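Engineer: return atomic coordinates for the entry below.
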Amino acid sequence: MPPIKDEPLTSNEPGTDRLFKFHEGDESDGENYAADHASTFEMLYDEMEGRIEENSFSVWDQLLDDVNNDFVTACCDEVRIKCAHHIAGLTDIVRRRLEGETNVNESQAYPFLVAIFDFIGNFGAPSSGAHHPIRRFVRISRLKYNETTNSYMSAFPMVSPDLSLWRIGNGVDAERKPSTWRFNDGFVDYKLDPNDRPTKRGVKANILSQSANYARLHMSARPFLLFSIGLLVFGTRFCVCIFDRGGVRISPELHMWDNLDMLVRVIRSLTCNLSPQRIGQDPTARLVEEPGEPSFYVVKPIGKDGRSWRTIGSPIWSSLSLFGRGTVVWKVVEYDERSRTGVGPTMIMKTAWRPAHRNPESSLSRYVTAIANQNPEISVAESLTGGDVFVEGGSPPDRLLETEMPGDQYSASGSTAPEMPQGKLITVPYLRGLEVREGDSPILHRVITSTVGHPLWEYTDEKELAKGFITILKSHRKLCEQNVLHRDISPGNILLAENPRPGREAFLSDFELARVGDEVGVYIYERVGLQSKGKRSRLSKKTKHLLSGSGTAMQAPITGTLQFMALDLLDVLVTQVEVPGSRVEFKQTMYHDLESIVLVFAYVLLRKMLTIASSSETYKAEQELLEEQFKKSFGLLKVKDIQDARLFLIAFRWVDREPLTSFAAKHMHKKLLEVIGVIYRWMKKLSSQKQQRGFLSTLPEVIKDPMETTQNSTESFQLSHEAFINLFEQLLEE
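Structural biologist: Modelled structure (predicted):
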């Protein structure tokens, strides 16, 4: 078996001398599974800065319209009498905490809260008939993603809020409490200290950060959820928070007993009155449950395509970000309303939120598909339809890219451009009940592609993996020659094809952040936006409007998933964290994409080894070590930590650590181990070269280096498609 040859790297790649303009950075959709709670809360605290609307009466407008005043009066009278013991018990626990007692904790308050909330939810006024709540608050520990977890979501955090708002019915009753987020309609976060209010500043692990963590998990695991509602109780005070992709609105803070009427309205609305749409359900997706059959969702038509779509199983990918794109990917088939069955081949449906100023992914995907149809070397997910999502279904005409001619997107089928539908576009301002305006942002967007694949780490042998990466590298090289730069390479965007023909063993997908054409520009990276504090007066809906771009998002062209972002780009982000407002000129090129492809390769091998180790108790020690290495390599949240891990090449060095060295040698082909070694040396050279660009390396050479004659000089080089293709082709040799 011939050894793997370390081919020299070249810097003569064409078409990379361009700068391009972009307006707003994106939150990472990276795999944050292994991060500890402290890092998560710190990340969310920083992410919420500039996105918080305090003292927001719009929360009451959204939740409390349907509660009858006479009912509230009658219920309050009964609560004071029938729940006096529970009120006194909760008040006493809070008092003891404030007096410094150490033998009191939050869990002691849960029974009192549940009893009071249950009474309000079950209460029937004398004038009303029989009443049954549709939801109730319950205590459940260690909520998981779903009953059956796919390989993408296998490490979803199993954490739970203090209380969960569970739907009653559909096989779930007040006594049977499934341990998944699927049946969860909201949550309660409780703190004994009344000073732990959500508006408290300076403490990153506060009640608001913890609630934001629950909200991101809720929106990730609950299918087609557009926003998440949290009831925050601190001592005997409370407020309601609504988290959406634009930020968080916090209602005025109230006292539970002094403002009992408002507490009754809130609990009654959440447990009895709010429809699925008002609790956050996407109005374009409806749940269908057939006796003896797995449940599924039927999604209204998308774009100019008139077909409805049926989901298959659970999502194959669901983002854990809170204010990012919130990407969710499903397998779907066409749904026949008459026969109530799925028909035709399996497709892929992606839903995400997009900024109004950016080209829609449907347009970019259509454009890239057209290029691929003219270049057999390019393997990408083939676009079928897509567009911004309207409540009524359908979409406006796809936006033309500057590189397209009017009518190009319809000429192939001979159809004419559809008229703009008259309906409600689903945007964050729309969800908040604000006046709808042109340019509202973010916008819910949906795309259907006809190419289906499976994760890279499910490869059967090293040859399948090598063919997949060769296909991706050739596709990426050709796309760069066609002035298309992906800019968001991650494991979720590179898939192995199902039943592929030669040369199409894998494909690139998700071109939402791609740069297309010959755009040129210099980019200045700077923080924008101020903290938004709501006024203590009710504002007219006509005067309120959500401003896109507010917050502390970076107004700059850097895109991608943090855990797979090139080191140069991480350096820019770290500079902005350490020196806010500094101006940094840079350009994002195909070399940054290549570095991301390298990191995907490292991720795939580590994930494969982790999958093997977790399949047998024999490898318990190896599994624990691999999980530790996975966290250090791809589970970090803070940009500075990710940068440090990248500088030390943590994603590759796990192979040198026993017993992982022996484990990898047993379960990985020798040639594949050699490929890791070659790539490690390349990345080490590249990292060393980048570190020599600092201040000390630019000083005048007055002092002579006595070791210079014996040191290897570091020649300038770049990663190249050709070198990587040659490397992987050697895996195919017998």
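Engineer: switch to C-alpha atoms for all contacts and neighbour counts from now on
Structural biologist: Noted.
Engineer: and residue 339, how many neighbours?
Structural biologist: Neighbour count for residue 339, taken as other CA atoms under 10 Å: 8.
Engineer: that one: helix or strand, and which one exactly?
Structural biologist: Under DSSP states H and E, no helix or strand contains residue 339.
Engineer: and it, what is it in contact with?
Structural biologist: Contacts for residue 339 were tallied using CA atoms under 8 Å, 6 or more residues apart in numbering; there are none.
Engineer: ok, which stretches of the stretch 501-650 of the chain are helices?
Structural biologist: With helices called from DSSP state H, counting those that start in this stretch, the stretch 501-650 of the chain shows them at 567-578, 590-613, 620-634, 639-647, 650-653.
Engineer: buried stuff in the third one?
Structural biologist: So the one you mean is helix 620-634. The neighbour-count check on helix 620-634 (16 or more other CA atoms under 10 Å) flags 622-623, 625-627, 629-634 as buried.
Engineer: which element follows the longest strand along the chain toward the C-terminus?
Structural biologist: The longest strand of the chain (DSSP state E) is strand 341-354. Going down the chain from strand 341-354, the next helix or strand is helix 361-374, by DSSP H and E.
Engineer: next, the second sequence, to be compared with the first:
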Amino acid sequence: MGIKRWDPVECCLYSVAKQNHSDHCHAVGLEASNYLHGPVTVSEFMEASFPGWKAPSISDKQLAKYSTLLDEIVPHRTEACGLSEKSMYEPIMKSFGAICKKQAMPLRFHICANERLPDEPEFGYRAAPDLSILSRDTPEGHWSRSLAFIEVKPMEKDDPLFHHTPGKDLDLKDSHVNVWNQIQSYAASSYRAVPRCFLLAIGIFGDTARFFRWDRSSHIVSHAFRYKTHPAPLIKFLVGLSRYAGGGVDQTLSSGIVLRQEQDLVEHHFARALDKHLLPPYESIHPGRSLIDDSTRLEVKYNGGVDVYVTLGPPIFCSRSIFGRGTRVWLARMVGCPIDKEDADYVVIKDSWRERALWTEGDAYNAIHGDSNVFGVARILCDYDVVTDLNDKIHRTSGAHLNGVIDSWGLPRHDEPAFTDLVHHRCILLSVGIPLWRFSSTRILMEAIRDGIIGHRNMCDRGVLHRDISINNVMISADASKESNAKGFIIDPEYAVLLDSPSSDDDLCDLTGTFQFTSVARFFAGHGVKHAQWHDLESFFWVTVNVVLKHTDCSMLIDGIRVSGPVAVHLIFTDAPSTRKSFIETHAYTLNVAGNAPLTKCIHVLAGLVSTHYPSKPQEETTRQNAINNVNGMLSFMKERPPPEEIERMEKIMIEDNMKRSFSLLTHDRVISTIQ
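Structural biologist: Purely as a prediction, here's the structure:
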């Protein structure tokens, strides 16, 4: 595993292809199992969830009263399916509500088990948890916008971790997999609906309960406890939820647009951006919400001061994964400019969680641009960590804390820490781009990719290698005149490597990138093989193929059957790199874009360039033998035959040179000229 926590399951969550609900539940469930820490004791869970916060004491008399209330939570038996949890919902809402009222907690509870989607199947994964926990003053809305959720099952053995042994790999029984996946899917929906620093949940399984916590680096689960006879942990959890860090919701991204002047600004510039094809038409994800509801007012740190921006609607990109960078991207406009000043620039605001050990995105852009802008690479206004206090526990994930806990166990240390230390970060870009798949013509698509490749070459010329070329990191320029006439540009260089840095050799050996677009060779290479320029160029090829297959009228032959582009995508871009290698070797030359011979030929030629890095065994052997023959020819002209070790060295140099000249044809200039 490289510095980027690379995982085919995680990377599939970033795919632009829409997954059905069942597939998404499976994906997030599997991903969460890779980030699990625990079960831990309830006290350890509380310390990790509410660090430095001390819960108020509760008298034994009061605890006894709460136990009496909680005793009302019992399942009922049905003839059809045995015990059912539905009878538990009302008593949970009533007893929890009474506890919150007594403890002066501004929380309320809502039953959302019956809030099914119109197209949700009758059986299978549900799209809503059983109950949600909201702030008392929060208006009614979709459950995913709540502070936390509660999942209820009628029996203790329904707990997905009922048979799990702490310290061992998670190996769930079939009956528990669905419950685990369901809980994780609720967490993923909650993260997508609202910007969060962390998320909390309660699982109630008959007479036992356990707590769940997610942040971008880990998933912590507590031991189960008997909440009816020992309600203190439950009460402390609810108090912490109501009083610590806004319940995990990111308070720096929670300001609505309330001033009429700012609402007019959003509406005016959203319409303008829509006309310029910078944004898709607004669609409310959740019933009852409007463009203004889904826009955000936020403060941006710049030049020692603070500027106020408003986002033009909801994010234009939002990570589907709970873990990792958790990127959200908005198109925004600064408050203060006259509303009719049409030539004022928009900006792109990127909110993410960066690895603290790496350089910041701003550092990477500064290394690329220096004192002048580089053609084909996005321009940056500024970037900053949301908080600068290294002791902050809200805008920094639990990764460092958990790694310290694991180190204290005295177990043999691994090469890499178990969890990544992530810091909340923001980057403001001046370059406004349009996603590749929203191209208005294939000419514009290929020009954007070409200029992105030129930008990549310019980066390399300045000693910086990107290492994360993907479909989301190459953009069509919204206004080429502001990008030095570049029709496209590349973004997201935070995993780039400065080639002359002391750690570059080690960094280049790490496997990074988005799975579907990472060079096939990187999966089959040994650990000591370094990431090279051509690996990124191959990623540009996979980006091109992916967009063309999904968004043009095209088809290709696979196993003698002609299939459409969208079908071919699912057969080529699988979690097995060998399917993409097979595409290069066999299928690429059968691809045909209807009515577009130039684009068809371009892809065929690009596939040929990529294939030079994957020669067949006979080709390799012929090239190797030709190199040896050349050396023998040179030896015949020498008066004295060199020693065997010198001959071996000469053969090695000749073989490497012949291999490069015969096969390694994937270069910036060749790719650019092919597209041109």
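Engineer: how alike are these chains, TM-score-wise?
Structural biologist: The TM-score (TM-score structural alignment, normalised by the length of the second structure) is 0.70; 558 aligned residues with a CA RMSD of 4.6 Å.
Engineer: what range in the second structure matches the strand or helix carrying residue 476 of the first structure?
Structural biologist: Take DSSP H and E as the rule and residue 476 of the first structure turns out to sit in helix 462-481. Alignment of helix 462-481 of the first structure against the second structure: residues 442-461, by TM-score structural alignment.
Engineer: got the buried residues for that stretch?
Structural biologist: So for stretch 442-461 of the second structure, counting by 16+ other CA under 10 Å, buried means 444-460.
Engineer: next: stretch 455-463 of the first structure.
Structural biologist: Residues 455-459, 462-463 are the ones in stretch 455-463 of the first structure that count as buried (16+ other CA under 10 Å).
Engineer: among those, which are in strands?
Structural biologist: Reading strands off those with DSSP E, I get residue 455.
Engineer: which among the buried residues of stretch 455-463 of the first structure gets closest to residue 596 of the first structure?
Structural biologist: residue 456 (14.5 Å; CA to CA).
Engineer: how much space between the closest one and residue 469 of the first structure?
Structural biologist: For residue 456 of the first structure, the distance to residue 469 of the first structure (CA to CA, to the nearest Å) stands at 9 Å.
Engineer: next: residue 578 of the first structure.
Structural biologist: From residue 578 of the first structure to residue 469 of the first structure the distance is 36 Å (CA to CA).
Engineer: what does residue 34 of the second structure align to in the first structure?
Structural biologist: So, by TM-score structural alignment, residue 34 of the second structure is matched to residue 47.
Engineer: tell me which of the buried residues of stretch 455-463 of the first structure is nearest to residue 682 of the first structure?
Structural biologist: Proximity of those to residue 682 of the first structure, judged by CA to CA, is greatest for residue 462, which lies at 20.5 Å.
Engineer: from residue 647 of the first structure, how far out is the closest one?
Structural biologist: Look at residue 462 of the first structure and residue 647 of the first structure: by CA to CA, they are 27 Å apart.
Engineer: for residue 385 of the first structure, same thing?
Structural biologist: Counting by CA to CA, the gap from residue 385 of the first structure to residue 647 of the first structure is 41 Å.
Engineer: of those two, who's got more company?
Structural biologist: Under the criterion of other CA under 10 Å, the comparison of residue 385 of the first structure against residue 647 puts residue 385 first, with 22 against 17.
Engineer: sec struct for the residue lying closest to the more buried one once chain neighbours are set aside, please.
Structural biologist: Once flanking residues are discounted, residue 385 of the first structure sits nearest to residue 448: 5.3 Å by CA to CA, 6 or more residues apart in numbering. Here residue 448 of the first structure is recorded as strand under DSSP: H, G, I helix; E, B strand; the rest coil.
Engineer: which residue in the second structure lines up with residue 448 of the first structure?
Structural biologist: Checking TM-score structural alignment: residue 448 of the first structure goes with residue 428.
Engineer: and its match, how many neighbours?
Structural biologist: 23.
Engineer: likewise residue 503 of the second structure?
Structural biologist: By other CA under 10 Å, the burial measure for residue 503 of the second structure, its neighbour count, is 11.
Engineer: next, the contact list for it, please.
Structural biologist: By CA under 8 Å, 6+ apart, the contact list for residue 503 of the second structure is empty.
Engineer: how close does it sit to residue 497 of the second structure?
Structural biologist: In terms of CA to CA, residue 503 of the second structure sits 9 Å off from residue 497 of the second structure.
Engineer: ok, now residue 226 of the second structure?
Structural biologist: Taken as CA to CA, the span from residue 226 of the second structure to residue 497 of the second structure is 51 Å.
Engineer: please report how far residue 434 of the second structure lies from residue 266 of the second structure.
Structural biologist: On the measure of CA to CA, residue 434 of the second structure and residue 266 of the second structure end up 19 Å apart.
Engineer: brilliant, that's me finished.
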